[in-house]
Every structure is written in structure tokens, then in C-alpha cells.
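J.: Could you work out the structure for the sequence below:
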Amino acid sequence: MGIAQARFPVVPPMKTIGFLSFGHWTPQPGSHVRTAADALLQSVELAVAAEELGADGAYFRVHHFARQLASPFPLLTAVGARTSRIEIGTGVIDMRYENPLYFAETAGAADLIAGGRLQLGISRGSPEQVVDGWRYFGYEPAEGETDADLGRRHAEVLLEALEGEGFAELNPRPMFPNPPGLLRIEPHAPGLRERIWWGSGSNATGVWAARLGMNLQSSTLKDDETGEPFHVQQRKQIEVYRQAWAEAGHESEPRVSVSRSIFALTSDLDRAYFGASGASRDHVGMLDERTRAIFGRSYAAEPDVLVEQLRADEAIQAADTLLLTVPNQLGVDYNAHVLESILTHVAPALGWR
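T.: Predicted coordinates:
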């Protein structure tokens, strides 16, 4: 061991740790979230609790035609008004359903209210509750496009709009005074363009996102491209993404998040809920007619065991941001306990805190 190594040992990297909620609700016995109002209001309260506990982010999934969180910007705005420090984000918004210019307006307003804390995950989408649901929202792929192409095209228009450059021709008789030149989308949120993430399910789309200068969100499933364990494939996805980012010549450093279901068993209630899932493993299945996908395992164990399991997860180690998927129907208090257990019993032992 050299002198430098002896004096300056390698320190595990700190991690940004947040939660990711799907915002399920159901009027069934045992659910603490029985209505859409419950899902929305409890999402705000969980974000407030997470900030108080020292977590770094509150992220929300977006699904249409489902009893889950859908339109994200009213929720993000409410969270932004009730918090002051944590990142506020999505994981992810399906761009097949979005008008990218209206998206830029509403996102800009929400980001300004939050003081520049939005971290918006977008993607081309995944299989939904209805057939071609984006058609009901008024969007159609162009001739020769797939629905995935539609989502990526909308994403590219959004990125251009968020640059803040003017593109719309000025009315010679406008209702209000305007600055000279072409007009841009308002309100403009400075820096939001650099806080857009792409939810990638394959190595190829990770490379595409890197070239466009988007951060990377990789969730608990991806295309099964090599047959290796999920965390190994995901780590390799992160590596090719970062290589593509460097080759694109971007000046800033990219961010990478992975999401996991992780439960530290510190109480009898934890063991009752999740003790039986401690031997979880990866699963492989068909995401649609053409795509073979691998679904990553969940983790549930006593804190000391959990630390060793997470240390062996190559993708978690490679990412700078970890999003903990929460069982939101168990209520705000229990989910705050889940977050506190990770932040208190697990993160410090792994050098993340």
C-alpha cells in the first residue's frame, strides 16, 4: 500500500436518497389511501415528513387511466410550496401523452414556485392500462413512427423549449408589450433543462439520453439484454451511459438514479409486512409482445444483513441517487418509518450518510 493510500483511504460515495411513490389508492379494507384525494394529500405530507427526516428527494410516478397519481404538476407545486430543501421529481412522465410546450410552461411555473428544485424524469412510456392511451389525449405517431418515436420526439421538443430561446413569431399588434425578437415559452425556469432525466429501459436509450444531455433514471426493470443478474445489467447500462456522456463532450457531470424496494426490518410490524419477502430474487418476463424484461429483486432484512446485500448490488454502488419505492397505501406514518429506518440504520453503515 502506498503512502497516499494509507493516508487517504477510499471513502464510499455519499448518495442522494429519496422516495418514489406510485400513489395507489383503493377503497379496500386495510388501505390507508382510499380516494384520489387521499393519495394526493398524503403524498404532500410524506414529502414534508421526508424532508424533516433528512431525506433528499420526493419523487412520484405518473400513470394514466389508473387509480394512481397522474397529472404531476399540481402535486409538485403543492409539495414545492410546503417544503424548502428536498428535490421534487417524477419517475417518470410518459411523453407520449404530453404537449411538450404546455409541459414546459407548467414545469417552469412549478420549478419557480419550488425555488429551482424540480428534477423531472420523463420517458417514452411503458405498457399502460388501456390500448394506445395517448390517442385519447389527442396524439398520434407520424407516418413511419412508432409510439416510442412519438415519445422521444415530444421529449426533444421539450428540451429545446426549456433552453429558453425564442422561436415564436411576434404578433405585429400584440395585446401586451414584448421584448424584441422571437418569443419563448414563459415562465422560463433557468437551469431546469439540466434537471431533466430520461427513464431508460435499455442500453441504447441510455446512450441516446446521454447524447442529448439528460440525466439517467433506471428503475427496477430493464430489457433483458445479456441474461445476467439485474443489478449487473443495470450497472453496465450506467457505464455505457456515462461513456456516451463523455464522448458527447458535455461540460457538466451527469446524474444517475436507480430505484429499489428496500425495507429494514426493525420492528414486528416490519417483519409482518415484509419478512416473508427477504429471499426475493430477480424475475424475467415479457413486458409486451416483443420485449423480454428483467425485474430486479426487492430487499427486506435486518439492518446488518441489508447492509451487506446492498453493498453487493453493483448498480446501487454505481449510481449517485437512490430512490426508495414506498408502499404508499400503508399510510404516511409507516412510510416515514420506512425512510427513517434506511437513513438511520443502513445509509451510515454504507457511507451514504
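J.: When you work out contacts or count neighbours from here on, use the C-alpha atoms and nothing else.
T.: Noted.
J.: hang on, Ser257 is in a strand, isn't it?
T.: Yes - counting by DSSP: H, G, I helix; E, B strand; the rest coil, Ser257 is part of a strand.
J.: run this one through as well so I can compare:
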Amino acid sequence: MKKIGFLSFGHWSEHPAYQTQTAGDTLLQSIDLAVAAEEIGLDGAYFRVHHFARQLASPFPLLSAIGAKTSKIEIGTGVIDMRYENPMYMVEDAGAADLISGGRLQLGISRGSPEQVIDGWRYFGYEPEEGETDADMGRRKALEFLDMLRGEGFAQPNPYPMFPNPPGLLRVEPHSEGLLERIWWGAGSNATAVWAAENGMFLQSSTLKDDESGKPFHIQQAEQIRLYKEAWKAAGHQREPRVSVSRSIFALVTDNDRYYFGQQGKSADTFGFIEANKRAVFGRSYAAEPDELIKQLAQDEAIKEADTLLLTIPNTLGVDYNVHVLSAILEHVAPALGWR
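T.: Purely as a prediction, here's the structure:
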């Protein structure tokens, strides 16, 4: 059994073929899709966060709205770039969203990836400390965020407050009990996957990772997941770890499916550079008739290692078509692979 969710980048553009022409279209359709995904039995609704782009950027209003209109589906991000965040304010936002949803938030965070502008976090008012890289800054902020999620008081109360204070040092409010145990780290390398395990975070691994061996993407990702699980066990955490992987998977069951995605079935892993001197491997997409798709996916070692599969969706094609895409996987593919 696997949990199956969708992952949306939340694109919009004034393209004549897009159902998402504006930011408002994307936000409102994201809510509608999450509601529909819960109705068809999907386990999770996850959203990417990208700044300075015509994509979803500020996740907590969206997550809160979805939380208020659904009752069972997990709600998450994949991922929030911590270089852009104020950890203390983020604790407030995340706590509120989690309480609104009744404790269903699965919050993916990371040090981030290359963005639309150079050093975009500087425009948000953040600078690495002396001797830090921007990646170091992202990881430091992540640990500060985790520390404050524990809900321990740290702020000296005013002796003459506007409202009476509880005894002792004060914490950031609202506090959502249990959210600390539902934080995921988006790891691009084996080393950061191990770091995530050591710090008690679940693992999100996308369709892109550092090329550390030249092996096929799914093999490298499976190795990353095994290293994570070993590090989690060595750290002595008392709860079970969770691991998600992202995939672009399309069951070709209609002419529209074949028109939109038929060529993606010919894709293969791609090796290249996403940052200066950092070689990466990009995983292939899957698109085929259901029987062939099942055979292909059965060979994916990383999916076997993960407990959660996030299906990337073409959000610009609208809610109804995306419900069809997700339903096709649940009906024609998941049972044969033992995911359902």
C-alpha cells in the first residue's frame, strides 16, 4: 500500500489553451482540485513554492483554505525554500494552517533550488551570516523552525502586558501539537537525505537529484532512500520514517491523453547541470497504455522504496482533466502494482 497524492506547480499564463489565466484562477482551481481529489480517494494534495514566478508562492493561505474545505486528505508543500523564510513567522502561519485542517499538514521544506532571479532571498531581506553559503542559511533556518515548533517558551514576558500571560517564558502562537513530526526535507543529495534523517524530518525526493554515480535516476534515488532509512534508524527515532518520491505518470486511456502526453512515453533520464559545477540527473516521465505503464513502473526501484507517491499534474489543463488523470492512475494502474 502506498499513499498517493498530487503535486502541483501552480502555473498560470495568458496562454489561450490554459485554464489558469491568472493567479486567482490557479489558487481557486487548486482548492477545487484538492476537494475533488479527496472525493475520488486520493491521499494528498501538495503544492510547489516558487518566488518571482507565475506559479504558487505563498502556501499558507492556500493550505488553510483547502484545510477548511476538506476533512481527510493530507495537505502539503514540496517544497518551501527556507532561504526566503522568517522561521518564527512561519511557525505562526504553519500552526494556524495545521489547526484549521485538524492536523493534516505535511510540510515539505528545503534549502531551495535555482530561482527566477539572482539571490532572490536578498530581496526578502535575508543574508547569509559570515562564513555561510545560501544553502547553509537555508539549513540553519530549517533547524530554527524545527526548534520553535517544539512549543517551548523562550521570550521574556512584558510585566505590564495588554492581556494576562501564562506563567513562564512565552512561545510563538498558535502552537499545533504534532506538527513537528510532520515536517519533510526535500533532499537533492545523499548527504542532505542523511542530514534530514538525523534531524527527524521525513524525506521528499523529487524527479531531480545530484548525479552522484552516473547510474539511472531511479537507482540513485533508491540508494538515497536506503541511506536515509539507515540514518533514521541509527539516530534512534521512535516513530517510523516516511519517504515520498515525485513522478510524472500518465495512463493513456483517451485520445486527449494520447494527444497531450503520448510523446512523453519516449522520454529518458537526462544528465546536465542546474548550477555551476553541480551535475544533476533528471528522471524520466512515464506515459503509456495502462498495461505497458504497469510493466515500466514495476521496474522503478525508488517507487518501491517509498511509502508515498506524488503525481505531478498539468494544472493548466483545468480541474476536470486533472481529476481524470488522477482517476486513471487509481483505477488502471495502482491496483495492479499493489499501491491500492
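J.: how big's the offset between stretch 138-148 of the second structure and the first structure?
T.: Its aligned residues in the first structure lie a mean 0.4 Å from stretch 138-148 of the second structure after superposition (mean CA distance after the TM-score superposition for the first structure).
J.: Trace that stretch over to the first structure and give me the residue numbers.
T.: The alignment of stretch 138-148 of the second structure onto the first structure (TM-score structural alignment) spans residues 151-161.
J.: Touching that stretch from outside, list them.
T.: Here stretch 151-161 of the first structure makes contact (CA atoms under 8 Å, 6 or more residues apart in numbering) with 94-101, 103-104, 122-125, 184-185, 193.
J.: now do 7 Å
T.: Residues from elsewhere that reach stretch 151-161 of the first structure, judged by CA atoms under 7 Å, 6 or more residues apart in numbering: Met95, Arg96, Pro100, Leu101, Ala104, Ser123, Arg124, Ile185, Arg193.
J.: And those, which is closest to Gly57 of the first structure?
T.: Of all these, Gly57 of the first structure sits closest to Arg193, with 18.4 Å by CA to CA.
J.: quick one: contacts for that closest one?
T.: Leu159, Leu162, Glu163.
J.: That one -> the second structure?
T.: By TM-score structural alignment, Arg193 of the first structure lines up with Leu180.
J.: you'd agree its match is in a helix?
T.: Yes - under three-state DSSP, Leu180 of the second structure falls within a helix.
J.: Would you check how far apart it and Leu252 of the second structure are?
T.: The gap separating Leu180 of the second structure from Leu252 of the second structure is 40 Å, by CA to CA, to the nearest Å.
J.: Could you do Gly283 of the second structure as well?
T.: Look at Gly283 of the second structure and Leu252 of the second structure: by CA to CA, they are 20 Å apart.
J.: same check, this time on Ile75 of the second structure
T.: Distance of Ile75 of the second structure to Leu252 of the second structure, computed by CA to CA: 27 Å.
J.: Look at these two and report which has more neighbours.
T.: A side-by-side neighbour count of Ile75 of the second structure and Leu252, using other CA atoms under 10 Å, places Ile75 first with 27 against 24.
J.: By how much does the helix or strand where the more buried one lies deviate from the first structure on average?
T.: Secondary-structure assignment from DSSP states H and E places Ile75 of the second structure in strand 74-77. Strand 74-77 of the second structure, aligned to the first structure and superposed, deviates on average by 0.2 Å (mean CA distance after the TM-score superposition for the first structure).
J.: Give me the packing partners of that strand, helices and strands only.
T.: strand 44-47, strand 105-110 (3 or more CA pairs under 7 Å, 6 or more residues apart in numbering; DSSP states H and E).
J.: Turn those into a markdown table, including distance to Ile4 of the second structure and mean neighbour count.
T.: Formatted as a markdown table, those follow (distance: least, CA to CA, whole Å; neighbours: other CA atoms under 10 Å):
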| stretch | distance to Ile4 of the second structure | mean neighbour count |
| --- | --- | --- |
| strand 44-47 | 6 | 26 |
| strand 105-110 | 13 | 25 |
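J.: Where do the strands of the stretch 51-200 of the second structure begin and end?
T.: Secondary structure of the stretch 51-200 of the second structure (DSSP state E, counting those that start in this stretch): strands at 74-77, 80-81, 105-110, 183-186.
J.: What sits closest to the residue opposite Phe9 of the second structure in the first structure once aligned if chain neighbours are left out?
T.: Under the alignment by TM-score structural alignment, Phe9 of the second structure pairs with Phe22 in the first structure. Distances taken as CA to CA, 6 or more residues apart in numbering put Arg61 closest to Phe22 of the first structure, at 4.8 Å, once the chain neighbours are dropped.
J.: Pull the contacting residues for the aligned partner of that neighbour in the second structure.
T.: Matched by TM-score structural alignment, Arg61 of the first structure corresponds to Arg48 in the second structure. Applying CA under 7 Å, 6+ apart to Arg48 of the second structure gives the contacts Ser8, Phe9, Leu56, Thr77, Gly78, Val79.
J.: now with 8 Å?
T.: Applying CA under 8 Å, 6+ apart, we find Arg48 of the second structure in contact with Leu7, Ser8, Phe9, Gly10, Leu56, Ala57, Thr77, Gly78, Val79, Ile80.
J.: And the nearest residue to the second one once chain neighbours are set aside, how far from Pro128 of the second structure?
T.: If the residues on either side of it in the chain are set aside, Ser8 of the second structure comes closest to Phe47, at 4.8 Å by CA to CA, 6+ apart. Phe47 of the second structure sits 27 Å away from Pro128 of the second structure, going by CA to CA.
J.: in the second structure, which residue is closest to the centre?
T.: The centroid of the second structure falls nearest to Gly78 when counting by CA atoms, centre = their mean (1.6 Å).
J.: pretty sure that residue contacts Gly108?
T.: Yes - under the criterion of CA atoms under 8 Å, Gly78 of the second structure makes contact with Gly108 at 4.9 Å.
J.: Which residues are in contact with each of the two?
T.: When contacts are counted by CA under 8 Å, 6+ apart, Gly78 of the second structure and Gly108 have Gly186, Gln204 as shared neighbours.
J.: now Gln237 of the first structure: how far from Arg297 of the first structure?
T.: For Gln237 of the first structure, the distance to Arg297 of the first structure equals 17 Å [CA to CA].
J.: what about these two, which has more around it?
T.: Between Gln237 of the first structure and Arg297, counting by other CA under 10 Å, Gln237 is the more crowded of the two (24 against 21).
J.: Excluding sequence neighbours, find me the nearest residue to the more buried one.
T.: Using CA to CA, 6+ apart, the nearest residue to Gln237 of the first structure is Asn203, at 5.0 Å.
J.: All good on my end, thank you.
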